[in-house]
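Enquirer: Pasting the sequence and the predicted model now:
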Amino acid sequence: MEIRRLTFEHAARCAELEEQLFPGENPWTREIFVVEFAQPNHLYLGVFDGDDLLAYGGIAQLGPREDPEFEIHTIGVDPAQQRRGLGRVLMDQFMRLADGLDGQVFLEVRTDNEAAIAMYRAFDFEIIGERKRYYQPSGADAYSMKRASSSERRGV
């Protein structure tokens, strides 16, 4: 397996996986992924087996470079590939980026997505709030989670 930066050619596969992973919500379309990939402050990575995209994820850097914040935009793993640690592989890459620039990281996750919440907790994320009816059209609630910067976690 290999981790590579996603390009426009991967947008259709990401959208296909979104349809599988987030039925009943507003899964991202190919066009949304194309726009996301084009943003200079966004990084989208994929886990590949040869040419097969097995998992994808994206992070955005917000604020000034000398005091950045990061936001996880999405993480998705092909249902046939789940429980193999592919989401953790992507999160590890994103957390290395954030730690390298000493930035905090934020994300939202469905309150009923216990597997994702457990993974985020393993990366030192804490629940900082709840957003009622965040996901549409289902109306599912989300937790807002935060991971402190590396200097904050070290007590510096």
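Expert: Arrived safely, thanks for sending.
Enquirer: From now on I want contacts and neighbour counts done on CA atoms only, so please keep to that.
Expert: OK.
Enquirer: any idea where the strands of this structure begin and end?
Expert: 2-5, 42-49, 52-62, 69-77, 104-110, 126-135, 140-147 (DSSP state E).
Enquirer: Switch those strands over to TSV; also include mean neighbour count and distance to Phe94.
Expert: Formatted as TSV, those follow (neighbours: other CA atoms under 10 Å; distance: least, CA to CA, whole Å):
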stretch	mean neighbour count	distance to Phe94
strand 2-5	14	12
strand 42-49	20	9
strand 52-62	22	7
strand 69-77	20	8
strand 104-110	21	9
strand 126-135	15	17
strand 140-147	20	12
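Enquirer: Glu19: which of the ones you listed is closest?
Expert: Smallest distance to Glu19 across those (CA to CA): 10.6 Å, for strand 69-77.
Enquirer: How far does that closest one sit from its chain's centre?
Expert: On the basis of CA atoms, centre = their mean, to the nearest Å, strand 69-77 sits 2 Å off its chain's mean C-alpha point.
Enquirer: Check what contacts it and list those residues.
Expert: Residues outside strand 69-77 that contact it (CA atoms under 8 Å, 6 or more residues apart in numbering) are 17-18, 21, 54-63, 86-87, 90, 98, 103-107.
Enquirer: got another, please set it beside the one above:
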Amino acid sequence: MTAALRAMTAADVPAVMALENETFPEDAWSEQMLRDELAGQPHARHYVVAEEPSGTIVGYAGLAAAGGQGDVQTIAVRADRQGRGVGAALLTELLAEAARRGCAEVFLEVRADNDRARALYERFGFERIGVRKCYYQPSGMDAIVMRCQARESGPAGFVRGNVR
């Protein structure tokens, strides 16, 4: 991976929104939703971007954390950078932040048809615990609910599989 992770700022919103709309064309967040999430930093939110040396943002991710529980809000990687470790680096950062905030477990929802993302989450120790029917709108796609529990071994206290 040639991208470096750094905190997301309001100045990143246009680039992140372009990537959001490209990655999730049917159910992209609105710009206001993203700005509202950023307003929660650093108190209850942690958002990062993956930026190449050229300044191009090729991925982003966000975590909500409160009351000993973390929730992966979003992870996206530009299509031509997928499979190169960017998503794994973003997820590693979110899990590390969850551990720093004392989270005993981290939850997420992933589209039922996103096999690549589910495989990544499973490598990091996430397990399927439920389904939210018709969660993603307007497509009506189900969401698979997954959970990763903190353990004493592994980086940041969370079990993690092999990452390329």
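Expert: All right, it came through fine. On a predicted model such as this, the values are computed, not experimentally measured, just so you know.
Enquirer: Can you give me the distance of the closest residue to Asp78 of structure 1 other than its chain neighbours to Thr111 of structure 1?
Expert: Leaving aside its chain neighbours, Asp78 of structure 1 sits nearest to Leu54 (5.4 Å; criterion: CA to CA, 6 or more residues apart in numbering). Shown here: Leu54 of structure 1 relative to Thr111 of structure 1, a distance of 24 Å by CA to CA, to the nearest Å.
Enquirer: Could you list the buried residues of the longest helix along structure 1?
Expert: Identified as the longest helix of structure 1 according to DSSP state H is helix 86-100. Neighbour counts over helix 86-100 of structure 1 (16 or more other CA atoms under 10 Å) mark 86-88, 90-91, 94-95, 97-99 as buried.
Enquirer: could I get those residues as a markdown table with distance to Ile128 of structure 1?
Expert: Listed next are those as a markdown table, based on distance: CA to CA, whole Å:
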| residue | distance to Ile128 of structure 1 |
| --- | --- |
| Leu86 | 25 |
| Gly87 | 22 |
| Arg88 | 21 |
| Leu90 | 23 |
| Met91 | 19 |
| Phe94 | 20 |
| Met95 | 18 |
| Leu97 | 22 |
| Ala98 | 19 |
| Asp99 | 20 |
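Enquirer: of all those, which comes closest to Gly139 of structure 1?
Expert: Gly139 of structure 1 has its nearest neighbour among the buried residues of helix 86-100 of structure 1 in Gly87, at 24.7 Å by CA to CA.
Enquirer: quick one: what's aligned to the closest one in structure 2?
Expert: For Gly87 of structure 1, the aligned residue in structure 2 is Gly87 (criterion: TM-score structural alignment).
Enquirer: do you know how far that match is from Arg128 of structure 2?
Expert: 19 Å.
Enquirer: now Ala50 of structure 2
Expert: Per CA to CA, Ala50 of structure 2 is found 27 Å from Arg128 of structure 2.
Enquirer: Looking at the strands of structure 1, spot the one closest to Ile117 of structure 1.
Expert: Of all the strands of structure 1, strand 104-110 sits nearest to Ile117 of structure 1, with 7.1 Å by CA to CA.
Enquirer: which residue in structure 2 lines up with Gly58 of structure 1?
Expert: By TM-score structural alignment, Gly58 of structure 1 lines up with Gly62 in structure 2.
Enquirer: Not counting sequence-adjacent ones, nearest residue to Arg111 of structure 2?
Expert: Excluding the flanking residues, the one nearest Arg111 of structure 2 by CA to CA, 6+ apart is Ala143, at 4.6 Å.
Enquirer: same thing with Glu71 of structure 1?
Expert: Closest to Glu71 of structure 1 by CA to CA, 6+ apart is Phe106, at 4.8 Å.
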